[in-house]
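Chemist: This is a predicted model, with the sequence first.
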Amino acid sequence: MDLNKTFSAVQYASRKLLALNDEKINQILLAVADAAEKRTDFILAENRKDLDRMDISNPKYDRLKLTADRLKGIADDIRKVAKLPSPVGRVQKQAVMPNGLKIKRVSVPFGVIGIIYEARPNVSFDVFSLCLKSGNACILKGGSDADASNRAIISVIHDVLKQFGADLHVVELLPSNREATAALLHANGYVDLIIPRGSSNLINFVRQNATIPVIETGAGICHTFFDRYGDVKKGAAIVNNAKTRRVSVCNALDCLLVDGDRMKDLPALCAPLQESNVIIYADTLAYASLQGHYPAELLKEATEEDFGTEFLDYKLAVKVVEGIDSAIAHIQQYGSKHSECIVTEDKEHADWFCREVDAACVYVNAPTSFTDGAQFGLGAEIGISTQKLHARGPMALEEITTYKWIIEGEGQIRK
């Protein structure tokens, strides 16, 4: 599939964006937010076409589903992005050298960012708002599962761009087929950065096949460790919220680790999960502790495969560990470096956990469900990076800019 003309048009649009001032960008974003709410019926009708093609039991179904409330939340996030200061043109460092050269480092857009994502139509709005605010043009490659939803959203955005006389190629939606994915992954000279959002299979495929730089937004295999000094009331609420608030997202809890000294508190920690019919896959000790205290039809014996699994469903692995060192070792072996939590009233253990656990986000007495750009005050997010180069954790405006050095002289010559 020859998409080079499209890629070239987006690249040209990215250069034109540099001349667009922040006031005009904010006006466009606010107009897009208003349009998202005004055209809710249209967007939901197109989203329904996608939903009708998907099995409701599919873990992707909840991510695919849009509602009036979710669209309002998306619109509110766009408005928050508009209120944030521009990340472009910030002087990060500056100095005058002994020879009189004036040197400064200034934040600039990447240029063209490609996003490959699955059944997550909200990404279309989120990525556009963050990219426009940071001066980037974006190329979206959504999955076939959400194609009608994505096309509806981009048509709404394009209608707003037309009103402002802006280049429509600042956001481009590619066909949903595999050929378009391959073309985007090899769009050298046109695309500056690729960010995949989706399953571990998608992320691994992009990382292994792209010939342009990639920032991984990894799968979320998230743990909560209930320490020997943990508070049961806090722990039960944290576990329940992390698991059941929204099971299909990457910050949802997948494994509860409990210190062996507190095994007697396991039934109380898991009790609220019954209301959501959460299936527990418990190791031998946890199973013995929960048996008779948790519904038998929801209690299963864990297998090795249950640890290290991102369930994206009302399912949870539970394991009893011998102290904080064992908990950290388990997380090191099975975690995805996304979000990890300790429930403890002991500051030494809290500090120990935060220091030793290798993850983008580490929590003390708060659920992993907070790993989200909006919750971190970033307006929205383009993804949760689990790698260590350039960006880590929720990626928003600052994380999708880079920098360049500007050097001013008066005719100095290097000897």
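Modeler: That came in fine, so what should we check first?
Chemist: From here on, just use CA atoms for contacts and neighbour counts.
Modeler: Noted.
Chemist: from memory Thr368 sits against Ile342, does it?
Modeler: No: counting by Cα atoms under 8 Å, Thr368 does not reach Ile342; the two are 10.0 Å apart.
Chemist: What segments of the chain are helices?
Modeler: 4-17, 22-38, 40-52, 60-64, 68-83, 122-133, 147-163, 178-185, 200-209, 232-244, 266-270, 284-290, 323-334, 347-356 (DSSP state H).
Chemist: Kindly reformat those as TSV containing distance to Leu253 and mean neighbour count.
Modeler: Shown next, in TSV, are the helices of the chain (distance: least, Cα to Cα, whole Å; neighbours: other Cα atoms under 10 Å):
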stretch	distance to Leu253	mean neighbour count
helix 4-17	39	19
helix 22-38	31	19
helix 40-52	25	18
helix 60-64	16	20
helix 68-83	22	19
helix 122-133	22	25
helix 147-163	28	20
helix 178-185	31	18
helix 200-209	16	15
helix 232-244	5	21
helix 266-270	13	21
helix 284-290	17	18
helix 323-334	13	17
helix 347-356	17	15
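Chemist: would you turn those helices into JSON lines with distance to Lys104?
Modeler: Putting the helices of the chain into JSON lines (distance: least, Cα to Cα, whole Å) gives the following:
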{"stretch": "helix 4-17", "distance to Lys104": "22"}
{"stretch": "helix 22-38", "distance to Lys104": "22"}
{"stretch": "helix 40-52", "distance to Lys104": "45"}
{"stretch": "helix 60-64", "distance to Lys104": "43"}
{"stretch": "helix 68-83", "distance to Lys104": "27"}
{"stretch": "helix 122-133", "distance to Lys104": "23"}
{"stretch": "helix 147-163", "distance to Lys104": "34"}
{"stretch": "helix 178-185", "distance to Lys104": "33"}
{"stretch": "helix 200-209", "distance to Lys104": "33"}
{"stretch": "helix 232-244", "distance to Lys104": "44"}
{"stretch": "helix 266-270", "distance to Lys104": "54"}
{"stretch": "helix 284-290", "distance to Lys104": "58"}
{"stretch": "helix 323-334", "distance to Lys104": "40"}
{"stretch": "helix 347-356", "distance to Lys104": "34"}
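Chemist: before we go on, here's another structure to hold up against the first:
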Amino acid sequence: MTVSTEKVNVEEQAKLAKKAAKTLSILTTEEKNEALLTLADTLDNGYETILKANEEDLKLGHEKGYDEAFIDRLTLTKERIEEFAQGLRDVAKLDDPTGIVQSDWTLDNGLNVQQITVPLGVIGMIYEARPNVTVDATGLALKSGNAIVLKGGSSAITSNKAIVEVIHQGLEKTKIPKEAVQFIASTDRAATQQLFTMKEHIDVLIPRGGGSLIKAVVNNATVPVLETGVGNCHLYIDVDADVQKALAILVNAKTDRPAVCNAIETVIVHQDWLEANKVALIETLKQNDINVHGDDTIVEMIPGAVPANEGDWANEYLSKDIAIKTEANVTDAIEHIELYGTKHSESIITENKKTAEIFMKLVDAAALYHNASTRFTDGSALGFGAEIGISTQKLHARGPMGLPALTTIKYLMHGNGQIR
């Protein structure tokens, strides 16, 4: 079976999105919210069309031998589509991030200056086999007054195309032009490359997916990129860690949803804590079917552990595999994270506040935790509402990117004939 694609004019789609963004920028909050609620109802009513399209992608995925985690991300059900719709309703409840006066002052000459939030304009979203991103990104873009050009991975192209067709049906009943949501229905890499370079039409690119995808966008794009991060997240168990806290957090952060970016991939253990608590650690790993790749100490101590190579310390397993490293102190743990981490989410388990403070100050990451699971690096979990991704860069936005991250600022000056 082959995926059918169509010849697309990416530049024309981007132009249409840019034109639609102008209309979006002047809509009221109420009009945008009404549109999102309409889209939610349209998704609920159009689930059969989407599921039929998803069957084609799943058939192809099985034929190509995609792994279980990949198939799970690709699979849609009536319940999942209902969750997509509810997500749009939740976004409609969030505060509008645009038109907010950040600061307001008047100069000595009487000129009034305001700094306000405004939409970015047109967002280019490049992502892999996650049909939910099609809906999530659309909802966040429209609520923040942005048009969006979507480029999903080839493995979900039929599902994504059906989702966008349903979205367009819904938008036709609203004040938002359907051209505000564009989907590049092609598996041709040239279409993606073209999206990278249309700086005159696209205001920002957001890649969401594996390391190779993100690297390709960052290295090749001339359009500004909001970089979302690969999650090689670490858990450091300090010598002063509470045993029950440490083991419970390890299990949650590794096994709750192993294939997400905020799951831990490496555990760094203080050698003295390990010696005192090795029996409890071994039993916990065994009970939860966690496969261990370890250094020499770990391989000798833990039954079934395999020797970790250099790649294991940098690997985002996205499974129930984990790398375990022993270190002598927090400084060594920080150095390991600095060498192999991806600046996403890192956690320390310790009852020593001074050690925790050192860790929190010196580790360079978007999200840091003391005695808590890295699984909280998520827009909804942290109370932001929905998110478009987790930014691991330092400019414009960092961490879970909710609605405010999809805005920029504009200065408005009101005068009465002032000249300089």
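Modeler: Structure received. In this text the structure is predicted, and so the values were computed from the model without any measurement.
Chemist: tally of neighbours for the corresponding residue of structure 1 for Ser155 of structure 2?
Modeler: Using TM-score structural alignment as the criterion, the counterpart of Ser155 of structure 2 in structure 1 is Asp145. Residues lying near Asp145 of structure 1 (other Cα atoms under 10 Å) number 22.
Chemist: Spit out the contact partners of Asp145 of structure 1.
Modeler: Shown in contact with Asp145 of structure 1 (Cα atoms under 8 Å, 6 or more residues apart in numbering): 50, 53-54, 64, 118-119.
Chemist: same thing but at 10 Å, please
Modeler: With contact set as Cα atoms under 10 Å, 6 or more residues apart in numbering, Asp145 of structure 1 has these partners: 47, 49-51, 53-54, 60-61, 64, 118-121, 176.
Chemist: mind checking how far it is from Val160 of structure 1?
Modeler: Counting by Cα to Cα, to the nearest Å, the gap from Asp145 of structure 1 to Val160 of structure 1 is 25 Å.
Chemist: With Val343 of structure 1 instead?
Modeler: 47 Å.
Chemist: likewise Asn26 of structure 1?
Modeler: 12 Å.
Chemist: quick one: common contacting residues for the two?
Modeler: Residues within reach of Asn26 of structure 1 and of Val160 at once, by Cα under 10 Å, 6+ apart, are Val32.
Chemist: residue contacts, the aligned residue in structure 2 for Ala183 of structure 1?
Modeler: Aligned by TM-score structural alignment, Ala183 of structure 1 pairs with Gln194 of structure 2. For Gln194 of structure 2, the contact set (Cα under 10 Å, 6+ apart) comprises 9-11, 221.
Chemist: For Thr158 of structure 2, see how far away Gln86 of structure 2 is.
Modeler: 22 Å.
Chemist: again, but for Leu107 of structure 2
Modeler: In this view, Leu107 of structure 2 and Thr158 of structure 2 are 56 Å apart by Cα to Cα.
Chemist: Arg105 of structure 1 contacts Gly89, correct?
Modeler: Yes: between Arg105 of structure 1 and Gly89 there is a contact under Cα atoms under 10 Å: 9.3 Å.
Chemist: which residues do the two both contact?
Modeler: Joint contacts of Arg105 of structure 1 and Gly89 (Cα under 10 Å, 6+ apart) are 403-404.
Chemist: coming back round to it: if we take the contacts of Gln194 of structure 2, which one ends up nearest to Ala314 of structure 2?
Modeler: Of all these, Ala314 of structure 2 sits closest to Ala221, with 24.8 Å by Cα to Cα.
Chemist: Counterpart of the closest one over in structure 1?
Modeler: Under the alignment by TM-score structural alignment, Ala221 of structure 2 pairs with Ala210 in structure 1.
Chemist: which residues does its match contact?
Modeler: Per Cα under 10 Å, 6+ apart, neighbours of Ala210 of structure 1: 181-188, 193-194.
Chemist: so can I have TSV of those showing distance to Asp372 of structure 1?
Modeler: Formatted as TSV, the contacts of Ala210 of structure 1 follow (distance: Cα to Cα, whole Å):
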residue	distance to Asp372 of structure 1
Thr181	26
Ala182	29
Ala183	30
Leu184	27
Leu185	26
His186	30
Ala187	30
Asn188	31
Leu193	21
Ile194	20
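Chemist: Quickly list what's touching both of Thr368 and Ile342 of structure 1.
Modeler: The contact sets of Thr368 of structure 1 and Ile342 overlap at 223-224, 238, 362 (Cα under 10 Å, 6+ apart).
Chemist: want to throw those into a markdown table with distance to Gly409 of structure 1?
Modeler: Listed next are those as a markdown table, based on distance: Cα to Cα, whole Å:
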| residue | distance to Gly409 of structure 1 |
| --- | --- |
| His223 | 54 |
| Thr224 | 55 |
| Ile238 | 57 |
| Val362 | 46 |
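Chemist: now, among these, which is nearest to Thr309 of structure 1?
Modeler: His223 (10.8 Å).
Chemist: you'd agree that closest one is up against Ile238?
Modeler: No: taking contacts as Cα under 10 Å, His223 of structure 1 lies outside contact range of Ile238: 11.4 Å.
Chemist: Identify the contacts common to those two.
Modeler: What both His223 of structure 1 and Ile238 touch, as defined by Cα under 10 Å, 6+ apart, is the set 253, 341-342, 367-368.
Chemist: And the furthest pair within these?
Modeler: Leu253 and Ile342 (12.2 Å).
Chemist: got any residues that touch both of the two?
Modeler: Joint contacts of Leu253 of structure 1 and Ile342 (Cα under 10 Å, 6+ apart) are 223-224, 238, 367-368.
Chemist: In those residues, find the pair that's most separated.
Modeler: Using Cα to Cα for every pair in the shared contacts of Leu253 and Ile342 of structure 1, the one that comes out farthest apart is His223 and Ile238, at 11.4 Å.
Chemist: do you know how far Gly323 of structure 1 is from Asp231 of structure 1?
Modeler: 16 Å.
Chemist: To clarify, my last question referred to Asn58 of structure 1.
Modeler: For Asn58 of structure 1 relative to Asp231 of structure 1 (Cα to Cα), the value is 35 Å.
Chemist: Specify which residue of these two has the higher count of neighbours.
Modeler: Asp231 (16 against 12).
Chemist: Mind telling me what His293 of structure 2 corresponds to in structure 1?
Modeler: Aligned against structure 1 by TM-score structural alignment, His293 of structure 2 finds its counterpart in Tyr281.
Chemist: Tally up the residues packed near the counterpart of Ala374 of structure 1 in structure 2, please.
Modeler: Applying TM-score structural alignment, one finds that Ala374 of structure 1 aligns to Ser380 in structure 2. For Ser380 of structure 2, the neighbour count with other Cα under 10 Å is 13.
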